[in-house]
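Trainee: no sequence on this one, just coordinates:
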């Protein structure tokens, strides 16, 4: 099948984006656009916009951006080709013709899907009949309600070698064997794979049954039996309950991976619909990628016993090479001997929610594991710890994340073995329920100022204002390097609140990027000129007034210029926030004179000095030669 650009453009043109998104998100008209609270992250003030004329959506809060196809893949979780097929069907477009082999494969898959759907229906009917009495008793004992049972399509397979085979005989033995419903041993007659088991349908992202998990009723081994891999079912790429969890995870702003089917079912019944599970194996790279498509930091909540914690550590090691800025894992540790199912039934949903609110970061899990791996009494043992931590960090592919992990592990080693500088220890602790954010000490014992609350950048800009020279330099750099606009859309969006011409110009730059994602400097200048900013933009490009690499005409070191621009944006945004916090801390120190207020004021002063040093490092020396 060949999906040409022309076909995809026609598909987008025939799809009313606001109509598609409105099926799951409440939209409000805002001029020529629609707006809503973003479905990709939690927010109270709408920052998610849908533009039918331009055919894209964009969130100024989390930078989610895309067209109709991207909506289907990111919000619905569909594979690309499935998203295209569903949109084409709704738009009345015929999919491009397949070659004969692909057509035969698609027809065979269609038959397998129908066979699996009929099998799920048949198992469900058996559960509700006389044969399913014992299975229903098991569900009742575990607290699974009839409503939950129906929602997950639970069923029962009678203890027989041929009842399912007979019920689905119209499909033929060959297809039922290919679907994993029958077992074929050499030349013997095929027979039912699942016998005397509680049946749990496994569905794909579109909600179609592709496999089954069977739990034994009574005694017997194995306790759980899964379908074999088939043309429909790839165990390492499938997550149980993904079809139901996607929407719940978008709303909750998190995705939870647990160990087994019954954990997922129990959590969903307790109100945690965002839970999924791997299928009897450790989390694979493909499953981790699927989780990261839904949330930047998935929560892994495996059983509290030794086996569960080893599985969590294996997942941590497997995730390391794939880490990226903002993309990690966090771990929820259950009391020893309990699984999520046990916990919510014994102590209620609130107990589980409490654990979810305080997950353990990936770096903490790795550190604790290696520190506990062996004694650290001798120089050789301490050197072994350093080597193991270094080897873990060096598996990370992303250079920036790797560097941060290496630095973090070095600092933790220094503090752990008493080599680091002694930090000031405040004697007073903040009062419970205090309304003033006081900060805290991190894992290395270093005091940290309070994390900026939502909107801190905007308030900082309002209180302290942008550094006008730096802001002009950044704007000049963005005109020189327009590809960087999209990378910093969220930050730039927060600067629209800046007063005067700077704020208006930042807003114009954002609109330029939204209008055309494939920009060069010429296009930027043309669009800004049409918006009345032609003279301002021209003035910004005068290289002799702005001492930064990224404001000069493109030279040999384009990479350095872009890196400097990224650093300048970070400093520009941080400065007003730190300045406003420092002013507040200075006032607090003058009021109460406490050691804690002093520590906060000193830390913020140090932060301000560091920002000034970072800015100074970006400025070019007078004798640096750049060709204009």
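Mentor: Here it is on my side, so go on. These numbers come from a predicted model, not from an experiment.

Trainee: can we go C-alpha only for contacts and neighbour counts from here?
Mentor: Noted.

Trainee: all strands for the stretch 51-200 of the chain, in order.
Mentor: Listed in chain order, the strands of the stretch 51-200 of the chain (DSSP state E, counting those that start in this stretch) span 56-59, 65-66, 155-157, 182-183, 191-192, 197-203.

Trainee: In contact with residue 405, which residues?
Mentor: Taking C-alpha atoms under 8 Å, 6 or more residues apart in numbering, we find residue 405 in contact with 363, 393.

Trainee: Where does it sit: helix, strand or coil?
Mentor: With DSSP: H, G, I helix; E, B strand; the rest coil as the basis, residue 405 sits in helix.

Trainee: Test my guess that residue 208 contacts residue 115.
Mentor: No. Counting by C-alpha atoms under 8 Å, residue 208 sits too far from residue 115 to count as a contact (11.0 Å).

Trainee: who's more crowded, these two?
Mentor: Each of residue 208 and residue 115 has its neighbours counted (other C-alpha atoms under 10 Å); residue 115 has more, 21 against 16.

Trainee: Help me confirm that that one comes into contact with residue 178.
Mentor: No. Residue 115 lies out of contact with residue 178 (C-alpha under 8 Å); the separation is 10.4 Å.

Trainee: here comes the other one, which I'd like you to weigh against the first:
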């Protein structure tokens, strides 16, 4: 059998790379890693790091990089097979019997790399030749310095059907076709796949050329703007990230990896000093590419174009990522201005412009919510229900049960706040109106009365939770009102949960309401009584919805209004604080958002005043007794 990637993964998992390296290199602990002086070049300051969790070593000085197998080959000097045998012996594993077919395949793969490396030299020489003048002018017009062009290996494919075939003819047509450099027409005529294109080499993680991408200089009808090599024995688009071999060392220094749509965006970011950028190759991000990204950073930054196509690409990546989410493993989304890509932004604003966006990305859940919320008009109940169905369908794809539950709760809260906004306040009733309505029912009282049956012990036990102030008084009244109208607890469950987070002192009582609501008899006048430990509001807390003279429907409507007031104000205050904090980076947008939030806060204040007027109109307020007597 062959030595499969799965077998090699098992071998690496059984070994501790730092222990292997320390046989010949002195290492010291550096956080979660080990560091020491690089054995591959002379140095006095340690720049060689070993990461056991990710199973690789890397030198920031000379670029040496590899795993346990490459260590035995490159440092110890063993052949690949001897390295495998040595490591298998250490790990207590048996080496699979050699597979002649697999050995021939590995040999052919090595030969194909010779072909692609030779092709890269041909393209680079063609760029420097007179025939590459137009390509050189294009690179200069894009602002790419000669040093940058050499770093990324720009080349030129002459507009000739057989230029590459003649230059590399000694490899033979089968090898050139197997490397994806030549193709055959239906008539059997062979020709160069890349013609009249600016060329870029695509590398594997070890920095070897395995494929190419070509871009035409000027649009021509019938020609694709970009053309990549086909999948070959060397190159699998879904398992390859452009620039990964250069980005990996930069990621270790910056702590982030930036994913853009194309290789020209990668190079534009590199020209601005952002070296930790990679790109997929003509396809949406695949599961394997996401795994490669998560090996580099816990939260890769997706920075796709600001047009609708770019946002759809970001959403496809989110959809692919959801089933794979795990603790400490997510994505963040950078939203570029509409109609711009990273290349445009760098040319117009330089590094400052792109860094400002990279420092304030959207979380995955926020991007998911915004995309689905904005995907279609939501003017009808059916459309809003469709939004929730789409959100919950995404949630169900998450494999991790804890993350799935958290996403379901968070998206449900967002949907509820969006779909059920607070209603405008009702006009406050006067004391005489309340008195006449209560008298008609024969239940009017001259002053608010606590819930019946509360014992002094229960009141003493929960008295420590009593809160002062207007907002706290309203909170106590709401809790008492929910005890009186327990059927409303389930209706406001999500809002109450948010309230518990913003008012820790009331969290215990809110949780008690949830527990007791499952067993109470909602037909009783006071379903939650002293035996269950719910306190009455203090005597100076007076709201119409607590009065037995208030119509039950009106009381429940007022309760809903009070709950929304309690929940909405802290949320608005937090949003306002966040908006003020970003004033320096976005003064225009921050100012407009502050104005909108302050307007909403003023509306909240008016609604609170309306409740204050209802409080002042309690039955024992001035003039109330006269109205009652009437």
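Mentor: Now that the structure is in, tell me what you want to look at. It should be emphasised that the depicted structure is a prediction, and the values quoted were computed from it without experimental measurement.

Trainee: If we ignore the residues flanking it in sequence, what's nearest the residue mapped onto residue 79 of structure 2 from structure 1?
Mentor: In structure 1, the residue matched to residue 79 of structure 2 (TM-score structural alignment) is residue 94. In space, and not counting its chain neighbours, residue 94 of structure 1 is closest to residue 88: 6.7 Å by C-alpha to C-alpha, 6 or more residues apart in numbering.

Trainee: I'd assumed residue 13 was in contact with the one you found.
Mentor: No. With contact defined as C-alpha under 8 Å, residue 88 of structure 1 does not count as touching residue 13 (11.1 Å).

Trainee: quick one, which of the two is more surrounded?
Mentor: The neighbour count for residue 88 of structure 1 versus residue 13, taken as other C-alpha under 10 Å, is higher for residue 88 (20 against 16).

Trainee: Tell me where the stretch 501-630 of structure 2 has strands.
Mentor: Using DSSP E, counting those that start in this stretch, strands in the stretch 501-630 of structure 2 do not occur.

Trainee: Hmm, I typed the wrong one, I wanted the stretch 351-500 of structure 1.
Mentor: Under DSSP E, counting those that start in this stretch, the stretch 351-500 of structure 1 gives strands at 360-361, 440-441, 447-448.

Trainee: can I get those strands in a markdown table with distance to residue 411 of structure 1 and mean neighbour count?
Mentor: Shown next, in a markdown table, are those (distance: least, C-alpha to C-alpha, whole Å; neighbours: other C-alpha atoms under 10 Å):
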| stretch | distance to residue 411 of structure 1 | mean neighbour count |
| --- | --- | --- |
| strand 360-361 | 17 | 16 |
| strand 440-441 | 14 | 14 |
| strand 447-448 | 14 | 16 |
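
Trainee: Let me have those in CSV, extended by distance to residue 422 of structure 1.
Mentor: What follows is the strands of the stretch 351-500 of structure 1, written out as CSV (distance: least, C-alpha to C-alpha, whole Å):
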stretch, distance to residue 422 of structure 1
strand 360-361, 25
strand 440-441, 13
strand 447-448, 11
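
Trainee: Residue 264 of structure 1: which of the ones you listed is closest?
Mentor: strand 360-361 (20.7 Å; C-alpha to C-alpha).

Trainee: on that earlier part again, between the strands of the stretch 351-500 of structure 1, which one is closest to residue 387 of structure 1.
Mentor: For these, proximity to residue 387 of structure 1 was assessed by C-alpha to C-alpha; strand 360-361 is nearest, at 21.2 Å.

Trainee: what about residue 177 of structure 2, how many neighbours?
Mentor: Residue 177 of structure 2: 18 neighbours (other C-alpha under 10 Å).

Trainee: and it, what does it touch?
Mentor: Residue 177 of structure 2 touches residue 183, counting by C-alpha under 8 Å, 6+ apart.

Trainee: corresponding residues in structure 2 for the longest helix along structure 1?
Mentor: With DSSP state H setting the assignment, residue counts place helix 558-592 as the longest helix in structure 1. Under TM-score structural alignment, helix 558-592 of structure 1 has no counterpart anywhere in structure 2.
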